[in-house]
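Peer 1: could you look at this predicted model? Sequence included:
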Amino acid sequence: MGVFTCRTARARGVRGWVTPWLAAFLAVATSHALAQDPARLTLMVSGTAKMIYLPATLAQRLGYFHDEGLDVELLSQPAGVDAESELLTGFAQGVVGFYDHTIDLQAKGKEVRAIVVFSQVPGEAEVVSTRLPATVQSMRDLRGRTLGVTGLGASTSFLTRYLMTQQGLSAGDYTMLPVGAERSFVTALRSGRIDAGMTTDPTVSRLVHSGEARVLLDLRTLESTRAALGGSYPAACLYLQTEWLEAHPDVAAKLARAFVRTLRYMHTHGAEDIAGRMPPEFRRDHPELYTKALAAALPTFSTDGRMPDDGPPTVLRVLAASNANARDKHIDLSRTYTNKFVDQVRERR
């Protein structure tokens, strides 16, 4: 069975600009990655403990990668922008992160493609410290405040920019501060470094339960996501470099089978059973709270891993609000995802 590793991988410094030296380095690294044993894989996860990425750990714990003849190592990187850096340098063969990075990278001249979509909602929530007055009732009321995101260039920053823009606020009307996720996010809110911020479960549920925060805007259900973003929003997914994908379609098919099998398991088993299969440190001091949050999240996960038809245009529109490249350059959404591999799984049933 593959190795479950919760250590944080080191960031590799790709931040949207590519020098000639770095371009050459990436080309060599990619060639090296293509030459490796394709059955031994490293997948970067944008925070293994985040509930939105639970299918990665669950597939590992259930032995579904092993059943496909794959030796998969999962490494945790709190911010999606850092996880994509590991992919571009060839350190990892795939990323379990937000779909919006496939669009962002195409705008920067890099081709990656999502092959399994986990859900149609971000699974995030904007929480505000209970130290703030009760008059803070909307994103607009966060003018002049410091807002926490996992990283600058991370999906939480894309969503925050869009939501604030929708309220008529510009980037100069508030401050975005990268504070990571989970414990580091909690510490930043608790210490007053941030007034509010965007994060996922189980962190949201723990902060609300402790009375330290309240939910200002919820993107954890399909109804609230459509109301805030104007459509379904495919977020958590597995994406791969297109060059690697085209060189190893058989391995990609195995990954897709393992993940679709996991998604089906999630819809045929209860939250208590699934929670019990997670590493103990994921549940920490409040296992009952974790299980409750998971039960609420389970209906938002896909049953088949397919990309929803209205998803990519919605994500592009949101991304374009804060990303000039996505706004000004032609983006071919058909090159950012494929349903080919999950459809093969469905056909084999």
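Peer 2: Now that the structure is in, tell me what you want to look at. Residues are numbered from 1 along each chain as shown.

Peer 1: from here on, contacts and neighbour counts on C-alpha atoms
Peer 2: Will do.

Peer 1: what ranges do the helices span in the stretch 101-250 of the chain?
Peer 2: Assigned by DSSP state H, counting those that start in this stretch, the stretch 101-250 of the chain shows helices spanning 155-166, 183-191, 203-210, 222-229, 242-247, 249-266.

Peer 1: contact partners for Lys254?
Peer 2: Contact analysis of Lys254 by Cα atoms under 8 Å, 6 or more residues apart in numbering lists Phe65, Glu68, Leu70.

Peer 1: name the nearest residue to the last one, sequence neighbours excluded.
Peer 2: Closest residue to Leu70 apart from its sequence neighbours, by Cα to Cα, 6 or more residues apart in numbering: Ala39 at 4.9 Å.

Peer 1: what does Val95 give?
Peer 2: Counting by Cα to Cα, 6+ apart, the residue nearest Val95 is Met44, at 4.7 Å.

Peer 1: do you know how far the closest residue in space to Leu105 that isn't next to it in sequence is from Leu147?
Peer 2: Distances taken as Cα to Cα, 6+ apart put Glu111 closest to Leu105, at 6.6 Å, once the chain neighbours are dropped. Using Cα to Cα, to the nearest Å, Glu111 is found at 31 Å from Leu147.

Peer 1: another one to put next to it:
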Amino acid sequence: MKIRSIAAIALASVAAISLTACRDSRDTGSGASTDVKIMVGGIDKVIYLPAKLTEQLGYFKDQGLNVQLLTEPAGATAENTLISGDVQGVVGFYDHTIDLQTKGKCITSVVQFADVPGEVEVVGAAQADKIKSPADFKGRKLGFTSPGSSTDFLTQYLATKNGVATTEYTGVKAGAGQTFVAALDQGGIDAGMTTDPTVAQLVSTGKGKVLVDMRTVEGTKAALGGLYPASSLYMDCKYVNDHKDVVQKLANAFVKTLGFVNSHSAEEIAAKMPADFANGGKELYAKSINDTKPMFNRDGKMKAEGARNVLDVLSQFSPNVKGRKDSVDLAKTYTTEFADKAAG
């Protein structure tokens, strides 16, 4: 698969600022610290809404936690900050825990926000009459967050499942948000995988059309053959074992937030979020939440069949997981211990 970059995006400065602030955040292992730094793989993405919403609702403070949320739009970069010890947790895709295990790292999802990716394959308006399904990907420029990202693997899966080899389309690093919008609008990509609120913006302006919708269980099963747990809070196994009291408090806060999401309207949820998250307008932001809201579960627990399906997909397309599927211990990539207690 050919990879070419849309543009040199100067988002590295944001990550640099964030990482400078958290270089000394490594815990000594006392288990007593209530200071927690969490890197979010795109804090304004609706798929990761529980992170900021929990802060806005005051649920971290209710648990006696001092949580600092940082943001890095690329999931692969976010995971690196966890491995280096700069943060104690990452809100990102569950599949990173499997990928990292093949590299000798023990990372585990402690709260699973969703059973589906929340991702959408969007086709540009100019190509909508030519690309009607992934079977039409041949010869096209397809955008995803970055090479080796979850969206890259999912794009490969959609293509090959529909008879298009990964060598028959051009993969393009299109980023997220306005970078993705510009890529689709200017013809840098013909279609691509992204999330809300970007999806809502593209559809509302007529610049894009939904091709594959993985924001619902039904849509995900149709596209991927089963559940595909994605958004989660994952942490280093040693940290989890050494700081169970802190992890439990985080789980308590997040599970309470999932309950809020499932019992309130999109408008009520949007009203709790920072005003600058609705840069496309309040109504459009509420719509993006409403469209993505079905992805969130109520209890923060992983479904075993979902974890197995993620492994099946990665074993086909992740260079790190190919040929190592049988060596992956899924039981170490997630736990329901904390969500079980939070629900109780």
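Peer 2: Cool, got the structure. Just so it is clear, the model here is predicted, and its values are computed rather than measured.

Peer 1: need the TM-score between these chains.
Peer 2: TM-score of the superposed chains, computed with TM-score structural alignment, normalised by the length of the second structure, equals 0.90; 326 aligned residues with a Cα RMSD of 2.1 Å.

Peer 1: re earlier: out of the contacts of Lys254 of the first structure, who's nearest Gly211 of the first structure?
Peer 2: Phe65 (39.5 Å; Cα to Cα).

Peer 1: to which secondary structure element is the closest one assigned?
Peer 2: Assigned by DSSP states H and E, Phe65 of the first structure belongs to helix 64-67.

Peer 1: from the contact counts, what lies against that helix?
Peer 2: With contacts defined as 3 or more Cα pairs under 8 Å, 6 or more residues apart in numbering; DSSP states H and E, helix 64-67 of the first structure has these neighbours: helix 249-266.

Peer 1: the residue nearest to Leu105 of the first structure: how many residues sit nearby?
Peer 2: Per other Cα atoms under 10 Å, the neighbour tally for Glu111 of the first structure reads 18.

Peer 1: quick one on the thing from earlier: checking the residue nearest to Val95 of the first structure next. Helix, strand or coil?
Peer 2: strand (DSSP: H, G, I helix; E, B strand; the rest coil).

Peer 1: just the one 5 residues further on next, same as before
Peer 2: Per three-state DSSP, the local secondary structure of Ala49 of the first structure is coil.

Peer 1: so how far is Tyr285 of the second structure from the aligned residue in the second structure for it?
Peer 2: Under the alignment (TM-score structural alignment), Ala49 of the first structure maps onto Asp44 of the second structure. Distance of Asp44 of the second structure to Tyr285 of the second structure, given as Cα to Cα: 11 Å.

Peer 1: one more: Gly177 of the second structure?
Peer 2: 13 Å.

Peer 1: neighbour count for these two, which is higher?
Peer 2: Neighbours per residue, other Cα under 10 Å: of Gly177 of the second structure and Tyr285, the larger number sits with Tyr285, 25 against 20.

Peer 1: so the more buried one makes contact with Ala278?
Peer 2: Yes - between Tyr285 of the second structure and Ala278 there is a contact under Cα atoms under 8 Å: 5.2 Å.

Peer 1: now do the contacts for the residue nearest to Leu70 of the first structure.
Peer 2: Ala39 of the first structure makes contacts with Gly69, Leu70, Asp71, Val72, Val251, as judged by Cα under 8 Å, 6+ apart.

Peer 1: repeat that for 7 Å
Peer 2: When contacts are counted by Cα atoms under 7 Å, 6 or more residues apart in numbering, Ala39 of the first structure touches Gly69, Leu70, Asp71, Val251.

Peer 1: hmm, Ser33 and Val67 of the second structure touching each other?
Peer 2: No - taking contacts as Cα atoms under 7 Å, Val67 of the second structure lies outside contact range of Ser33: 10.9 Å.

Peer 1: Tyr169 of the second structure matches what in the first structure?
Peer 2: Using TM-score structural alignment, Tyr169 of the second structure pairs with Tyr174 in the first structure.

Peer 1: tell me how far the closest residue to Ser129 of the first structure other than its chain neighbours lies from Ala134 of the first structure.
Peer 2: Nearest residue to Ser129 of the first structure, sequence neighbours excluded (Cα to Cα, 6+ apart): Ala213, at 4.4 Å. Note on Ala213 of the first structure: its distance to Ala134 of the first structure, by Cα to Cα, is 12 Å.
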